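1. pasting the sequence and the predicted model now:
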Amino acid sequence: MQWTGLNELREKFLSFFESKGHTRLKSYPLIPQGDNSLLLINSGMAPMKKFFLGQEVPPNKRVTTCQKCIRTPDIENVGKTARHGTYFEMLGNFSFGDYFKHEATEWAWEFVTKELELPIDRIWVSIYQDDDEAFEIWTKERGVDPSHIVRMGKEDNFWEIGSGPCGPCSELYFDRGEDKGCGSPDCRVGCECDRFVEFWNLVFSQFNGDGEGHYEPMEHPNIDTGMGLERLACIMQEVDNLFEVDTVQNIMNHISEIAGVKYKQDPKVDVCLRVITDHIRSTTFMIGDGVIPSNEGRGYVLRRLLRRAARNGKQLGIRDPFLYKVVDTVIAENKSAYPELEENADYIKKIVRAEEENFAKTIDKGMELLNNIIDSIDSNIESKILSGEQAFKLYDTYGFPIDLIKEIISEQGIDVDEARFRELMNEQKTRAREAKLNSDTVGWSSENYHITDEPTEFVGYETYECDAKLLHILTEDGEAEEAKEGDRVNLVFDRTPFYAESGGQVGDRGVFVIGNSVVNILDCQKDPSGQHSLHLGLVMAGSIQKGVTGHLSIDGLKRDATARNHTAAHLLQKALRDELGSHVHQAGQLVDSERLRFDFNHFEAMTPQELLNVEQAVNAKILEAVKVTTSEMDIESARAQGAMALFGEKYGDIVRVVDADGYSVELCGGTHVDNTSKLGLFKIISESSAAAGIRRIEATTGTGVLGLMQEGNLLIAAACGALKVTNPHELPARCKALNDELKAKDRKIDELNQKIASTQMQNVFDTATEVNGVRVISASFNGMTVQALRAMGDRIKENPLNVAVLANIADGKGNLIAVCGKEAVARGAHAGNIVREIAALAGGKGGGRPDSAMAGVTEIFQIDEALTQLTSVVQKFVK
């Protein structure tokens, strides 16, 4: 059993089962696809239900995956214990009517004993109490000692959920040793202590159950296995919990560095570090898969995790937003398996930072209020209760989720009147008012406002301005008769030229003027019924009264630029389908005056040539000056014409068709140019991953392209100035020459390091000691490259009796290299084991082969002290 990194373990498992004829599938998104029974994917099997139930045909009867999972039922225990976490990865191999118990157990045993080299005497197997077949296979075919097989009852080792496929289970356990046990003479597999760790569950789905205890054998039984990647890493890295696994520990180290604290020095600090580490892993992956913070559903889960992490950051003394910085480390530790995280890094960090900043605006005042409430509760009263009204105020005014309130007050032994809180929630549906007002929006509910007038007439296709009657003035406190300077309002008119946000196109901006009174219209949205346009405004001068008639006008420049980008989105979708295939469909869109963001279904990143082809195709249609016409027709006629629906648009019996001369025909209610030539030019800015199976293109048109060109010219000029190049055409050659110069200097530095290593060799040998006939050597160097250190190690181990550990400190980081000569290895020396022990003394980890190994250390000032222990460490191995 050799120390193995988490990322390496994942690859080992998937590659192993690929060698057994399995098709490797990428992890499915955390958002369930076509399954409304789950909020978030919580197991490796969950995305496979469609295959097990025969709803879809799998790509192969044998499949292997590493599935991202989120589980939050025990969120209150995260941080308080070392084992609870909300995000984890589940390794699994699946058979859909192909192989069964014989093969599943054979490959499981081969993987853990041959690939991972787990000691057989420390592996235990559990089986269902009546599964004699499994007992015979494990003992007679796999060679498992019968004394290491434990029979368990239906609750533990029989998998079923209601009616449907079900069957017995067989689990693999690892014995971590008596020192991890509870000390009871009855301590065995199934004990709640930390000695026996269940790490792999093999489910033998061989029955169809009716949910009432009757089971019929399946004609083609299935295999479903699940092994927690982090739990396996704990075993392989010989650590006590998931927070000490290499990739997770690196995330915690970053948090510790920001907070200026250390793990395992203060139990309260440790709780905060574990909460933040777990939650930032979860949130990074959730946002990467398309979850956005909100007050409902999976968005609420995300918001709850982010705010819980932010609060624990406050408890560590971190005052400024910091979680978005830790996202970089989460991505760095996981990008090898999930490259889409790196592609989407800026978006993930933007969401995290925005949520942190919104929460930070209110948390200090909210905590002050909550602390005052806690202090006011009589400590002499046996039953201490936080009222529903107080909890609701904390939620509605300060944005504290009820779960966070319960968590904080539970630390003081206080309960909350949650029933009354829910009553108030039902009475008041407007959520987080202040946060929404600060961002120029208002939370509207159809239950708060009953607008019964005729629908607002939209005249914005034909004109940019019109006279309109003000029907309603809506404020956060209800409907008003008048609004004065400084008031934020939502206005409803009988008619409007303002486009209300829909179909991915943003709402118009502009003004409402009546006499000397002016209202800046900052946005335009549909009310919940979709019938009336809500003009979000700020009264800049004078006052306005319900029932008056004034003049509405939109910002024409912004509308024109938005229309250009919207028409470009239509042309882009057509060009993408021509270039990539008919599987491309829009999966999301945002169109404003500056650019367009277009999400679409596609399974891999586009190549530079594909992007160029798409860009040229769109520009070709622009230069052709194609007419763009709009017409209304019934939905069936539109479909017969080949019209495609765009994301976010709801369609009635009569629809609006936007036709770019037959090249692109779309159902769309948005605003467009009447000729493609008005787009000017089209330029793709970026192509990235928006979520699993979803790609995102950002692009611009018209003046946006000019802006990009001007920005590019400024960058080129700056680069020319920095490299002292007068002609921009000479810039590539100058960059290449500079790169060649740097490479030559690097080679020269390596040569000098080799010479330095050679001159210092004799000094290294002079410090040698002897242990049972083996020569033990240690030395530490500053600024030497790892390559030079390796070269020195290779020379040392040419002597078969040499054992050495060499240290190097460069750029604030430390590395250790251990080498053992052939004869020293024969006498028991093992470089991997030796370097692991020495590295641990300086806060590091590592390992490797018997003759050569390497480790990284974090406590560089403890390296010299650690090297003084080398002789005693070698004595443990060399006899």
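-> Sure, I can see it.
2. okay, CA-based contacts and neighbour counts for the rest of this
-> Fine.
3. ok, which stretches of the stretch 151-300 of the chain are strands?
-> Along the stretch 151-300 of the chain, counting by DSSP state E, counting those that start in this stretch, strands occupy 158-159, 164-175, 196-209, 215-228.
4. put this next to the first one:
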Amino acid sequence: MKQLTSSQVRQMFLDFFKEHGHMVMQSASLIPQDDPTLLWINSGVATMKKYFDGSVVPKNHRITSSQKSIRTNDIENVGKTARHQTFFEMLGNFSVGDYFKKEVIPWAWEFLTSPKWLGLDPDKLYVTVYPKDTEAYHMWHDVVGLPEDHIVKLEDNFWDIGEGPCGPDSEIFYDRGQENNDVAEDDPENFPGGENARYLEIWNIVFSQFNHLPNGKYVDQPHKNIDTGMGLERVVSIIQDAPTNFETDLFMPIIKETEKLSDGKKYAVNKEDDVSFKIIADHVRAVSFAIADGALPSNSGRGYVLRRLIRRADLNGQRLGIKGAFLYKLVPVVGEIMKSHYPEVVDQQAFIQKVIKNEEERFQVTLSSGLNLLDNIIAEAKKSDNRTISGKDAFKLFDTYGFPYELTFEAAQDAGLKVDKKGFDEEMKAQKERARKARGNLQSMGSQDVTLMNIKDKSEFEYGVLEEKHAKLIDIVVDDKLVDKADSEHATLIFDKTPFYAERGGQVADHGEILNQNGELVARVTDVQHAPNDQNLHFVDVILPLEK
């Protein structure tokens, strides 16, 4: 087998289809443009919707790309399986009403098996087809020359998401050998397309030839399209003879650098440690590219995903004996690996590192005590009859220690426990209600409006700053009045500068804690809004008396 780097494989794919008349399209941003249905770009075809639905006519009806993608629906599986990743690249070639099966099938075979290209062993390749798709079967058997026992007919090989374009598809598998399998030789799942680790799917070709009508009927599309996808990480794992995606040159430099930061831990020695190494390598890739494309950590949407990934990586760093913020130190390694096709991480390295480091430091403040509390909660839950972490405890970890619910849920799963999600949601709802009552009706209460409108002191918001050790409390509002001291249950505070983001443009506000110069907790921030003169108003639950 050829010795190729991931960069060479990526470029080979693009060059192959360029030779066959395709326009090479640059990877789109991970943040979808004009597509509210997606949180992230999650595939190559996601960027082609405008061409396939006819809203935009491409300059060239043959397109190829290597598209960076993020999928977050199964984050908890990352590190525990061979192939799950949040960030990955999808190599694809697309036809918008141009070529169809008789072109795309031989091209796929040529790219995979020709000595000029990947040069894979033809005997190790298998394909699946939709049973009624006789044309695809004919192309694979009679034109390409695959023997019958290398073609599997499967009813599942039909791509259909309801109304709209749909059609049969053909998947290509590589036989990694029974020695790499996780099922027995005679297991009924031991076949290409079955649930096993022997036959690895590397490429899927969708023949979009029908239109699924609202009445359930399928009719021919006037313009038939081709949509393909080949995971770069998967095909590279084959070429580099790697047991999983993580032993390839896309991940190993990150893992090796993480080893240096750890407390003497080494990869491929302990399975539990390996999970942590993989999680860190995957997550730093995802957050580096997401931040480069304009996403920032926050309490909702994409920002919440980033916050969860960074904190999940930090928790696994702790398990490897890494103290303090460290994930930001791995960004240069990500940039070096990917720079041949994606220069954005190198170009924005300083900014990406700053954002990640600030988010890590924010989490590190409460991480140690939060982990101790989590351990105690898990120990108590194991003793209970229902072996469940209460919603109140899960919310305390979230509200006081910054643990996203998902992290608590994963820790509970690992310990064989459940979490009371309904109780957690009720606690969250109650907190929001307390915050609403604390700030009152900001828009309609005349006395409060007058008070706030008269506050002209300047207050500066600084993104990403964990704590302002010299921040000055300049205004205190209690019961709609300016006061010099607050020792009641609730108050509204303005500082000369603040790291707390105020709700705006659909993005929810930050929440957290305010400490005095002695490191004592004096207030808990439940909401942040904009004052009439644009200062950030911190709505707080008062813990210790506050003075200007």
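-> Done, it's in. Since we're looking at a predicted model, the values are computed, not measured.
5. could you quantify their similarity as a TM-score?
-> TM-score of the superposed chains, computed with TM-score structural alignment, normalised by the length of structure 2, equals 0.82; 485 aligned residues with a Cα RMSD of 3.0 Å.
6. hang on, the earlier thing: and the strands of the stretch 151-300 of structure 1: which comes nearest residue 86 of structure 1?
-> strand 215-228 (12.6 Å; Cα to Cα).
7. where in structure 2 does the closest one fall?
-> On the basis of TM-score structural alignment, strand 215-228 of structure 1 is assigned to residues 218-231 in structure 2.
8. could I get the buried residue list for that stretch?
-> 218, 221, 224-231 (16 or more other Cα atoms under 10 Å).
9. ditto for stretch 695-705 of structure 1
-> Residues 695-702, 704-705 are the ones in stretch 695-705 of structure 1 that count as buried (16+ other Cα under 10 Å).
10. now for the residues you listed: which two are most distant?
-> Once Cα to Cα is applied, the buried residues of stretch 695-705 of structure 1 give 695 and 702 as the farthest pair, at 23.8 Å.
11. which one in structure 1 is aligned with residue 362 of structure 2?
-> Match for residue 362 of structure 2 (TM-score structural alignment): residue 358.
12. if we can go back for a sec, how far does the match of strand 215-228 of structure 1 sit from the chain's center?
-> Stretch 218-231 of structure 2 has its average C-alpha position 27 Å from the chain's average C-alpha position, going by Cα atoms, centre = their mean, to the nearest Å.
13. that stretch vs structure 1, average offset?
-> Following superposition, stretch 218-231 of structure 2 is found to deviate from structure 1 by 0.5 Å on average (mean Cα distance after the TM-score superposition for structure 1).
14. before we move on, the earlier item: would you list the strands of the stretch 151-300 of structure 1 in TSV and tack on distance to residue 123 of structure 1?
-> Output for those, formatted as TSV (distance: least, Cα to Cα, whole Å):
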stretch	distance to residue 123 of structure 1
strand 158-159	21
strand 164-175	5
strand 196-209	9
strand 215-228	15
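15. check which helix or strand covers residue 356 of structure 1.
-> Residue 356 of structure 1 is part of helix 345-376 when elements are defined by DSSP states H and E.
16. list the helices and strands that helix packs on?
-> helix 267-288, helix 297-315, helix 323-334, helix 388-398 (3 or more Cα pairs under 8 Å, 6 or more residues apart in numbering; DSSP states H and E).
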